[in-house]
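Student: mind looking at a prediction? Sequence and model below.
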Amino acid sequence: MKSIRTLLFVAFLLVACAPGTASTPIEAATQTSVPASETPSATPVPPTAAFTVTPTPRPLAERVLIISYDGLRPDAIGKAPMTNLTALMQESAYSLNAQTIIPSTTLPSHASMLSGLCPAKHAVFWNEYVPENGYALGVNLFTIAHTAGLRTVMIVGKEKLRQIVRPESTDVFIFKEADQTVANLAVAEIQQGFGLMFLHFPSGDYAGHEWGWMGGVQMYNYREDDKMLGQILASLDESGLRASTLIIITADHGGHEKSHGTELPEDMTIPWIVNGPGVIPGPLTSFVQTTDTAATASYALGLPLPTEWDGVPVYEAFGLPTHPRVPAACPQTR
């Protein structure tokens, strides 16, 4: 399986880098469409034209589910409380001191989460839905997974997240603002089977901006999200997929008062929780950055790791020695 996935990925790179060659988009179940413009809003520091890859071991998991709770600070997990998530953490490797990127805002942070790249490389510095800006630069996790033949699903609560991954790299892309709708759609997609799924729950961030971070309304929203997590986990169990699924639960940023986007610890610090095949439960001691999400998912699936990625697999979660990263963290570029 590993060799087939690697050959598919190399073939994809050869086609992608050939002049005048265009890929044929795969029809996606989407609520939105985005023009094919690739003009970023800022001058990027682009990745190299042809990505090189490092080998990975045989897959640890058959599929990966990534869940992002928008605006979730680590201390909100206990305060809300999020009881399903707390119970899952007892069987997981986790960090309550993981770091997002600068700027600590939704779209750039999620772009780093799913691309494995710092903002200087993926060039997403804007934080609104701006179709004319095109898509994040670089080869992202969804491109790699889809090229390897995995069924890829994104269900998001903010339309702007469409600009992270090109439509041809998602078999299913759905934008729905209500958290419960996101959860219901996730359950339906789990029943159909998937290789890589990303879920985004936006309500906690909306509550923080309106009523304040760590306030009662935001805690209520995270409690409701936690009930939906229970539904998603139950669906994995009922479908017989839980034991072979790697689950990563994290956030794009934290927040303070009614805002975020700064270098304050309240804005930068996020939870990072991984559960599933090969994971050694317990708190992580190594530094974890949001870019490591893509790298860890690719590693667990036995997919190639582009050497241009800034993120690295969180090897400690699997009982392996940690690897040094260069740079140690994404530098401030704006």
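Tutor: Ah, there it is. Residues are numbered from 1 along each chain as shown.
Student: hey, let's count contacts and neighbours off CA atoms from now on
Tutor: Fine.
Student: the longest helix along the chain: which residues count as buried?
Tutor: For the chain, the longest helix by residue count, based on DSSP state H, is helix 216-238. By neighbour count on 16 or more other C-alpha atoms under 10 Å, the buried set for helix 216-238 is 217-233, 235-236.
Student: quick one, the helix or strand just after it and helix 216-238 angle?
Tutor: Downstream of helix 216-238, the next assigned helix or strand under DSSP states H and E is strand 245-250. If you take axes from the mean of the first three to the mean of the last three C-alpha atoms, to 10 degrees, strand 245-250 sits at 170 degrees to helix 216-238.
Student: want to compare, so here's the second one:
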Amino acid sequence: MRNFHKNYLVISILLLSIISCQQEKHEKADRIILIGIDGVSLSGFEKAKTPNINKLIKNGAVSLKTRAVMPTISGPNWASHLLGAGPEQHGITINGWTKANGTVIPSIQDIDGYFPSVFQLIREQLPKAKIGAFYDWSPLGDMYNKKHLDKDEYIDNYIEVFKKSTTWIIENKADFAFIYAGLPDTKGHSYKWESDEYIKAIEDVDVQIGFLMDELSKANMFDETNFIVVTDHGGVGYGHGGLSMAEIEIPWIISGPGIIKDKTIKQVNNVENTSSTIAYMFGLKQPYEWTGKVVKGAFSSFEDSKNNTMGYINQPFSNAKSGIFQDIQKVDFYNNDSSPIYYTVDGSVPDSSSLKYENTLSFDKSVSINAISIKNGIKSRILNLDIEISYPVKSARLKKQAAKEYSAQGVATLFDLEIGTNYFKDGQWLGFHENDMVLNIDFAESKNINSVKISCLKNEYSYIFAPQSIEIFASENGTDYELVKSMTKAEIDEVTFSGLNLVVLQFQAINSRYLKLVAKNIGKCPAGHRAEGEKAWLFVDEVMVN
């Protein structure tokens, strides 16, 4: 009887293993086309009208949680897409990388000095495969060993890139092709990320993707083709390469046979996973040195995909922006598919029971707005707008000036409508060395005031501490002041953390023309600090009164 139970247990385990393997088996892809679009931010992707990319999403899935590698520049990220690993493995850390100028030695190299690429993997395990790459940024061609491709061509025009690649794919019944267009990145650097010109660039590339899709359909090759659409980084202002989420978090799209349909991939993803996913789709074994993983949540054959039940609709956008203002702000929302938009004004998460946007909104007080598109139960990403309204100041003076090396634009720095960064040397901060900040403000006329917000920096390693206390005094004549609000060190410590902080003091509304703010310096670095007993710094930037 014991042997029977043992045999039964072994057979059960084997059957479960077989069933599990069958569930995770993906039928080998007939054709995969990897489309790379440089510099597409999440917000740019959702603002742009891209009917062809949207068609691919309807026939597949989209990740809004894909992350770029550091640094957020093109070279390391395109290499990570194509080489299945990060810069610490493949060694490509700069734009314009070559074998001659690289400083990080790849963890493994072929006889020609290249880290293994997805092109090499396909060539070695599918020797008869037709493989091509077409691109309009020449440094891409230095990242991999070209001998593994049947066609590798740099073309200095993104439209020609799509025309030539499409012709080659159809004529050769290609197994794998990489198509790259750099237009959005170029426009972002020239006109700023999120500018009209930048958004149009994404839309222009989408037109060419539509051309590719139409031609494949005419050749009866569309239905059997898997598409992966990727990018390398977002951007802020005129550039990228930093650590903001606008640069790090990017869209990633996969479509075609075997892929879940019209769904959002909620699992975290990164650029290293692109080649690993392609290898899985072709039934290839990836190199040990690759660090990428299969994006299992995209495949109906994996259990992970069962958690991805939410469809995709565009996030709403607004004519307004987060920031500090001195006048009434009018806010409108829009999206690309006319889905209903709901919003909250208290920072809470909106849903279909929240306020529905119908007409222009006006705000004369500070507000934290969250907006969402909802259609057929499908929810978009949330748009957040933090609008700070601050009364204009007639004049202001400091009892003691900031230290010379951290004086920025003097007292005007506190009212320039811009908050400094986490970096205390960015020229936006007033630094007080052991001294308190005592600030007198004249609004020219009496104002109804119930809130004062003070931006301060906390970087204790650099001897910069949060205020010891904050006091606010009010006066109607500029001579006789009355205390209206204060915060103790304990209260300040509860709401401040390492980095940039916005300390909020709210109180019963008063009418006052003059305010006096006293932010006390801790004085000396406290016991246990690495500079115990030395003079401490107090760093203050924006002061907002409403």
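Tutor: That came through, no problem. The structure displayed is predicted, hence computed values, not measured ones.
Student: still on that earlier bit, what range in the second structure matches the longest helix of the first structure?
Tutor: Aligning helix 216-238 of the first structure against the second structure (TM-score structural alignment) gives residues 196-218.
Student: also stretch 72-89 of the first structure?
Tutor: Stretch 72-89 of the first structure covers residues 40-57 of the second structure once aligned (TM-score structural alignment).
Student: can you give me the end-to-end span of the matching stretch?
Tutor: Stretch 40-57 of the second structure has an end-to-end distance of 16 Å (criterion: C-alpha to C-alpha, to the nearest Å).
Student: with stretch 187-207 of the first structure instead?
Tutor: Taking C-alpha to C-alpha as the measure, stretch 187-207 of the first structure stretches 25 Å from start to finish.
Student: residues in contact with it?
Tutor: Stretch 187-207 of the first structure is contacted by residues 62-72, 142, 145, 150-158, 177-179, 182, 186, 213, 217-219, 221-222, 225, 231-232, 235-236, 239 when judged by C-alpha atoms under 8 Å, 6 or more residues apart in numbering.
Student: in PyMOL, select just the buried ones from these.
Tutor: Only the buried entries of the contacts of stretch 187-207 of the first structure go into this PyMOL selection, using 16+ other C-alpha under 10 Å:
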select buried, resi 62+63+64+65+66+67+68+69+70+71+72+142+145+150+151+152+153+154+155+156+157+158+177+179+182+186+213+217+218+219+221+222+225+231+232+235+236
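Student: the longest helix of the first structure vs the second structure, average offset?
Tutor: Helix 216-238 of the first structure differs from its equivalent in the second structure by a mean of 0.9 Å after superposition (mean C-alpha distance after the TM-score superposition for the first structure).
Student: which stretches in the stretch 201-334 of the first structure count as strands?
Tutor: Here the stretch 201-334 of the first structure has its strands, by DSSP state E, counting those that start in this stretch, at 245-250, 269-275, 282-283, 305-306.
Student: angle of the longest one against strand 245-250?
Tutor: This points to strand 269-275 of the first structure. Using the same axes, to 10 degrees: strand 269-275 of the first structure against strand 245-250 is 170 degrees.
Student: against the second structure, where does strand 269-275 of the first structure fall?
Tutor: Using TM-score structural alignment, strand 269-275 of the first structure lines up with residues 249-255 of the second structure.
Student: what's the counterpart of residue 312 of the first structure in the second structure?
Tutor: Matched by TM-score structural alignment, residue 312 of the first structure corresponds to residue 293 in the second structure.
Student: burial count for the nearest residue to that match once chain neighbours are set aside?
Tutor: Counting by C-alpha to C-alpha, 6 or more residues apart in numbering, residue 293 of the second structure lies nearest to residue 273, which is 4.9 Å off, once chain neighbours are set aside. Counted with other C-alpha atoms under 10 Å, residues neighbouring residue 273 of the second structure total 24.
Student: just the one 4 residues further on next, same as before
Tutor: Here the count is done by other C-alpha under 10 Å, and residue 277 of the second structure has 23 residues near it.
Student: now which residue in the first structure aligns to it?
Tutor: Using TM-score structural alignment, residue 277 of the second structure pairs with residue 296 in the first structure.
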